[in-house]
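Participant: Take this sequence and fold it.
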Amino acid sequence: MSQLHVKKAAVLGAGVMGAQIAAHLANAGVPVVLFDLAAKDGDKNGIVRKALDGLKKLDPAPLASRAVLKQIDAANYDEHLPLLAGCDLIIEAIAERMDWKNDLYAKIAPFVSSTAIIASNTSGLSINALAQGLPENIRPRFCGIHFFNPPRYMHLVEIIGTETTDAATLDALETWLTSRLGKGVVRALDTPNFVANRIGVFSILAVMHHTQRFELGFDTADALTGPKIGRPKSATYRTADVVGLDTLAHVVRTMQNTLPDDPWHGHFKAPAWLDRLIEQGALGQKSKGGIFRKVGKAIHVLDLGLQDYRPSAGEVSAEVAAILKEKNLAIRFAALRASQDRQARFLWAIFRDVFHYAAVQLEAVADNARDLDFAMRWGFGWTQGPFEIWQAAGWSEIAQAIAADIAAGLTMSGAPLPAWVFDGRDGVHTPAGSWSARRTAYVAPSALPVYQRQLFPERVLGAGGASPEQSGETLYENDGVRLWTMPAVDAGIGIISFKSKMHAIGSEVVSGLQAAIAQAEAGLAGLVIWHEAPFAVGANLAQVSEACASGEFAQLEKYVEAFQQAALAIKYAPVPVVAAVQGMALGGGCEFAMHAARRVLALESYVGLVEAGVGLIPAGGGCKEFALQAAEWASRTATPNELLAFLQPVFMNIATAKVSKSAQEAVGYGFAQASDTVLFHPDELLYVAIREARALAEAGYAPKQMARGIPVAGRAGIATLEMTLVNMRDGGMISAYDYQVARAAAVALCGGEIDAGSLVDEAWLLGVERRLFVQLLKNPETQARIKHMLDTGKVLRN
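Facilitator: Next up, the predicted model:
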């Protein structure tokens, strides 16, 4: 299979989606030319420049760091079409108008390279029809590429081939999207709204239909259709507000206009209340109000009975709450069907109708059931897809219940379930593959080589496959960690996985980590610290709080010292230790990662020294590592003792408990290094980290020697940093106790209350950290902060 190398890309259309697609390409290090119409007045690139400026203001941030904006060049169709000749990938992302897209294709065709892939980011227009607007020589390199909003964070990308798209083009694009952009790719059929929107929008329409039928409030429907049933916090109606009520109505109209033969066609229309909101300009989040709106700090919801807004409540009945706590889905669904509670009947109805729709339409909308379920997971944030839920709830029992409701006229359509539903099966997902109604066979997952990089790929329920905890050969284990290998991948590289909740670092993790590293020294070539996200949320605060309450401060100091020794064991192990970081790496987790020989970070890594939030300072070597970085940085400047220029931003990050919002930001903050590897697909993390450790070992890895003769900023540095704190305290930006905690961080970063320029070693710096940490632990204000964090999960500013 030929590889796709995208040295430069173009995005046509600087609207919300186009600009954010360009941003994510830039996140991945791809230079991008972002096009739009020429502005009528002033700078002809004004439309694009305004869109680029808007990227800096969006939340969640589409940019992994502000620096990646430099990768995006502004362009317009009047002046810059020749730039397309240098682009390997061209993504069209203009408005959903077939005539507009065809006009644009006619403009760009003369300038497109003979090898470039052209793709339309349409959300539902026919890709085969769009292909007709391109010259025949371009059509084999044309396809649909449907990103979900926001493109950086939504995992799903649907690729849609045409009758003339070259198969190698689709394979190369899928490979590139998977590894370079970190996406979950589904090969969609060229049907209206493709896979995710077809099923997802139907599920929204089903909720709307049954909300009215069972006379529920929108807030109650959202309380029932969110996390309690494995769907996002935004549930149904808040999701509609986020997407935009006008956008939702447009997608529904597309289904209405293009699916006249769909047995559910009568339901493909926006409710009258939705049309009224759109007419009034209440489009949801983008217009500051839609189904929900904010009134002061309160959230109000539209009440159709009152024809006005009221405070949102959304309470789940006690009976339904109890049913939804049941883990066994077969028991849960049986209880929902048996209940006379209006909310229970509502839930059964929305599940039933989605199961019914997915089964009838599977042949038309997706190659197989796995693709449909992944599309709903990745595109709509469902914990499980509809077929997974149905299979877990008991395939035949649910099928019979649906058939009975069809016969009783209770379903949204009278269409019969397909015959394959009743052929004696237990479900649609098996270890051999997932059911394809089109092929009348079970289809195995894609065999593209890129998926071999995913050692523990995401799987649908019923597909089989061992979890990491059940895999490999265990070499050492205690209550906190497991040291294991994967002989089929590399028997010489050990994997250390934390076993604690949220991978918090308690005494059992500290002792286990040291023991695992000691064992690895005897017979392994390298080590990887890896487990599924989060990497580690920091020290085990519950253990710390209990020790404080018992006055065991001497024991706590020993724990901190052991923590520090574990960090040093990572740093000075005779074999390379690679930290594979994904998700949160906070506090002690950040410190362990900082001490590794190398880091392999997933793009979505949120790294920071956050101890100030609980009234503490980093004491697992974090302050010490920054003091070392400052000394190394200063040694390369004209004034080697000028440490403060480096320390000042570091100090503010620690004092404010700043957390990176991406792996790139983690590098910028000094939590990782520019030489570290950033991956966009988290499932590739272990594979790459193992190879990173092997490469270091093969290169003759030898750890650095413990640093000595480290110049520190001392009292003069502390005084300078303290001036910043005085201004913040006097300006009401921090509390008096925030000041005290931050000053302790300044002392640790500056090497203690000693003369500026004094030379110390790592043991000295660790001792300063440790003493200050224990002093703060003895303070009632710190103890109150720790308790508040444990009780509420929030920071107390006392």
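
Participant: From here on, just use CA atoms for contacts and neighbour counts.
Facilitator: OK.

Participant: top helix in this structure by residue count?
Facilitator: helix 342-365 (DSSP state H).

Participant: Can you pull out the residues in contact with it?
Facilitator: Helix 342-365 is contacted by residues 188-191, 194-195, 198-199, 202-203, 206-207, 210-211, 214, 224, 316-317, 320, 333, 336-337, 339, 368-369, 372, 386-387, 390, 402, 411-412, 415-418, 421, 436-438 when judged by Cα atoms under 8 Å, 6 or more residues apart in numbering.

Participant: same thing but 7 Å
Facilitator: Contacts to helix 342-365, defined as Cα atoms under 7 Å, 6 or more residues apart in numbering, come from residues 189, 191, 194-195, 199, 203, 206-207, 210, 214, 320, 336-337, 339, 386, 402, 411-412, 417-418, 437-438.

Participant: Could you tell me which of the residues you listed are located in helices?
Facilitator: Those of the contacts of helix 342-365 lying in helices (DSSP H): 199, 203, 206-207, 210, 320, 336-337, 386, 402.

Participant: Pull the most distant pair out of those residues.
Facilitator: The most widely separated members of those are Ile199 and Val320, with 25.3 Å between them, by Cα to Cα.

Participant: Pick out whichever of these two has more residues nearby.
Facilitator: The neighbour comparison of Ile199 against Val320 (other Cα atoms under 10 Å) goes to Ile199, with 25 against 20.

Participant: one more to line up against the first:
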Amino acid sequence: MTHKNIHKVAILGAGVMGAQIAAHCANAGIPVLLYDLAAKEGDPNAIVNKALAGLKKLKPAPLGSPQAIQLIEPVNYDHHLERLSEADLVIEAVAERMDIKKAVYDNVEDHVAKDALFTTNTSGLSITELATVLPDSLQHKFCGVHFFNPPRYMHLVELIPTKDTEQAVLDRLEAFLTTTLGKGVVVAKDTPNFIANRIGVFSIISTMYHGQRLGIPFETIDALTGVLIGRPKSATFRTADVVGLDTLAHTITTMDNGLPDDPWQNYYQQPDWMATLIEKGQLGQKSGRGVYWKKGRDILVLDPETGDYREQNAQVDEDVLAIMKKANPQERLHKLQALKNNKQAQFLWSIFRDLFHYCAYQLADIADTARDIDLAIRWGFGYSHGPFETWQSGGWEQVTALIEQDIQSGHTMANVTLPNWVSEIKGAHQPRGSYSAADGIFKPRSEAAVYQRQLFPDSLLGETVNYGDTIFEDDDIRMWHQGDGIAIVSFKTKKHIISDGVLKGLRKATQLAEQDYKGLVIWQTEEPFTLGANLAPAAQAVASGQVTQVEALVNEFQQTSQALRFCGVPVVIATRGMVLGGGCEFSMHADAVVAAFESYIGLVEAGVGLLPAGGGLKEIARRTAKDTFGNDLYPMLEHYFKAVAMATVAGSAAEAQDIGFLDSHSEVVFNPHEILYVAKAKANYLADKGYRPPVEEQSIKVAGAPAIANLEMLLANMLEGHMISEHDYAIAKRIAIVLAGGYVEAGSRVSEQYLLDLERHYFIELIQMPKTLQRIEHTLKTGKPLRN
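Facilitator: So this is what the prediction gives:
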């Protein structure tokens, strides 16, 4: 089997998953042939074209940029089968029925290229059984590749080999999925529902069972099983509605049919209320109602006793709230277990206990190590910690003793003892690796070449993470290195907010980097990159009349951006997650940006009644002058003006390039765990080619007063049409003045410092306005913008 790269993908089946997998391949710049049946009349590709039209409307957006769709070519089995040989990877994503899949395999088998990989995206059918209907020529290169919905955003892909799948096939796929598509790959054994759905759906079954047993209403169960315990805010029943009650029921049935000897088998049944809803076609979000029903402005919840919908009344017990929010992780499970007469505490203890019991019992059969279960649940179901991590954080031996006690007294869902290995180890994850129940040893992480690019992979509790050697550190910032001549800066503030301390630290970092290092990378140890500047001190200073103090702070911000721009060694910014306000401005001043595809970049200051004043508007004016061919600066300026005045946040790094917040030559990396590796390589490259910092520009051509007049006309129309408020107008007008270089003649030449002074002047004007202070106060209090 050759190790050639995957340059083209064919997807068989343009259903919801097939079309979205195609979209994500297109996001990554890979051409896709998207197959489905030929339509009976009219355009033979009508089925695929309808699916492509649907991609544009789906939320969250499967496409990172509208242009990506051009890489997906609609084709059908009747007219284009011979073109299948163009693909290096074929992903079958047709309906979950063995007979349908077999018919497709029979149809395509002679057209698959000799060294192409052939895979199925089934979520529940046995891969081994599917392989039996394939010809011998495809057996060795066939396996399961199970994406999670929505494929662009869910990090997990399960890779399920058969006994005949060649290792080279798996290695090639793992590298492609990890680096090219940015996924977290977990290799699963071929058992019903594989790893994530097996464990995640058991967790839902157990939650529904204990909720019913203890008489806890659905909405209270959701209040208890969401963010409070480190799971997504969609919790249990909202998740079921989003996934689709029919899909959930199908997954439960797969476990019921496929696991006849399982000690938990009698729980693999859908509850009566769910069967009734499915019968009525009330399947959740896709049909408008399920467990929840959005009726007008109200969101009603199902009462399983009456079958009717009623108002919600979620009440979380104060003792339970105190344990989950204030107790340290070691004590939480013990404290819940000890509250014998508290239904909610017993409910939470029960769902944790039975999940741990289930995972320990099933580990040897379904996964190679405990790491695979924990990462699959984190990446596929959005838990902040996997089951084994949670168990370990509560004290492995102590929690084990409590589980054994409950097994003996008949309180657990299944009456089977814990496997012997549980009491022989001190925790499932150790610095030397994670426990493999099948082999009875701790196994280290894979050393495959693709993982050498992840300097800091998603770590598990119990693993040791060493963030290099400290150069300097204070409360707000840490500068460190890994012994390779590249200095790294990470913020320590909450949500990586840019405080006064971060600004001082960054300026110190640029000086130290110039003295002793080849390059400087700004990278955060976790998302977000930053939510922007801390506005609270500035608002307080204005309120107490200390405007000059605020002006000094804004000046400090601007000079920090300039220090990044003119640093004597290359500065590379590595972003993932939110990159708002000052974070966007810093990235505009760096020599290079390495952005994870899921970087959401924007200048959002208008939302809090201000304008960007960390050099962002100056950079836009400078870039517009540099990038505009011919003399008319206005069209490009108007484009930027709209993005800033509307506080637009790009929905991906690709969209940030479309808008212009990111240069077209910025590096976009699909796996967020690879951005530091690429950023350091970029800094090295820039240093090695003889880096010279730019020189401060004194002659930037600006659009001047005529452009301001044009933009004001645009704003007047919006005000007239009630699309913006008068305060929005006041903010946007000042953004226009700065971008156009002030009230000067068109084509005038100005310096960078002149533009920074303009930015600062109008920022100070805005921050003193009562309506701006109201906006800031409202945002600090609620996290949401105020339109006043």
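
Participant: Return the set of buried residues in the longest helix of structure 1.
Facilitator: 343-365 (16 or more other Cα atoms under 10 Å).

Participant: compared with structure 2, how much does it deviate?
Facilitator: After superposition onto structure 2, helix 342-365 of structure 1 sits on average 1.0 Å from its aligned residues (mean Cα distance after the TM-score superposition for structure 1).

Participant: tell me the angle of whatever helix or strand comes next after that helix relative to helix 342-365?
Facilitator: Downstream of helix 342-365 of structure 1, the next assigned helix or strand under DSSP states H and E is helix 369-380. Put simply, helix 369-380 of structure 1 runs at 120 degrees to helix 342-365, going by axes from the mean of the first three to the mean of the last three Cα atoms, to 10 degrees.

Participant: by contact count, what packs against helix 369-380 of structure 1?
Facilitator: Using 3 or more Cα pairs under 7 Å, 6 or more residues apart in numbering; DSSP states H and E, the elements in contact with helix 369-380 of structure 1 are strand 156-160, helix 196-213, helix 386-392, strand 433-436.

Participant: for the very next helix or strand once past the last one, packing partners?
Facilitator: Past strand 433-436 of structure 1, heading to the C-terminal end, the next element that is a helix or strand (DSSP H and E) is strand 441-443. Using 3+ Cα pairs under 7 Å, 6+ apart as the contact test, the elements touching strand 441-443 of structure 1 are strand 433-436.

Participant: Give me the mean deviation of the strand it packs on from structure 2.
Facilitator: Overlaying structure 2 shows strand 433-436 of structure 1 at a mean distance of 1.1 Å from the equivalent residues (mean Cα distance after the TM-score superposition for structure 1).

Participant: Arg97 of structure 2 - how many residues pack around it?
Facilitator: 11.

Participant: what does it align to in structure 1?
Facilitator: Alignment note (TM-score structural alignment): Arg97 of structure 2 maps to Arg97 of structure 1.

Participant: how close does that match sit to Cys590 of structure 1?
Facilitator: Arg97 of structure 1 sits 48 Å away from Cys590 of structure 1, going by Cα to Cα, to the nearest Å.

Participant: how far away is the residue nearest to Phe218 of structure 2 when sequence neighbours are not counted from Ile351 of structure 2?
Facilitator: Once flanking residues are discounted, Phe218 of structure 2 sits nearest to Phe237: 7.0 Å by Cα to Cα, 6 or more residues apart in numbering. Distance, Phe237 of structure 2 to Ile351 of structure 2, by Cα to Cα: 15 Å.

Participant: can you check Thr525 of structure 2 too?
Facilitator: Between Thr525 of structure 2 and Ile351 of structure 2 the computed distance is 31 Å (Cα to Cα).

Participant: Please apply the same query to Glu331 of structure 2.
Facilitator: As judged by Cα to Cα, Glu331 of structure 2 and Ile351 of structure 2 stand 17 Å apart.

Participant: again, but for Arg172 of structure 2
Facilitator: Distance from Arg172 of structure 2 to Ile351 of structure 2, by Cα to Cα: 39 Å.

Participant: what's the closest non-adjacent residue to Asp256 of structure 2?
Facilitator: Tyr268 (5.2 Å).
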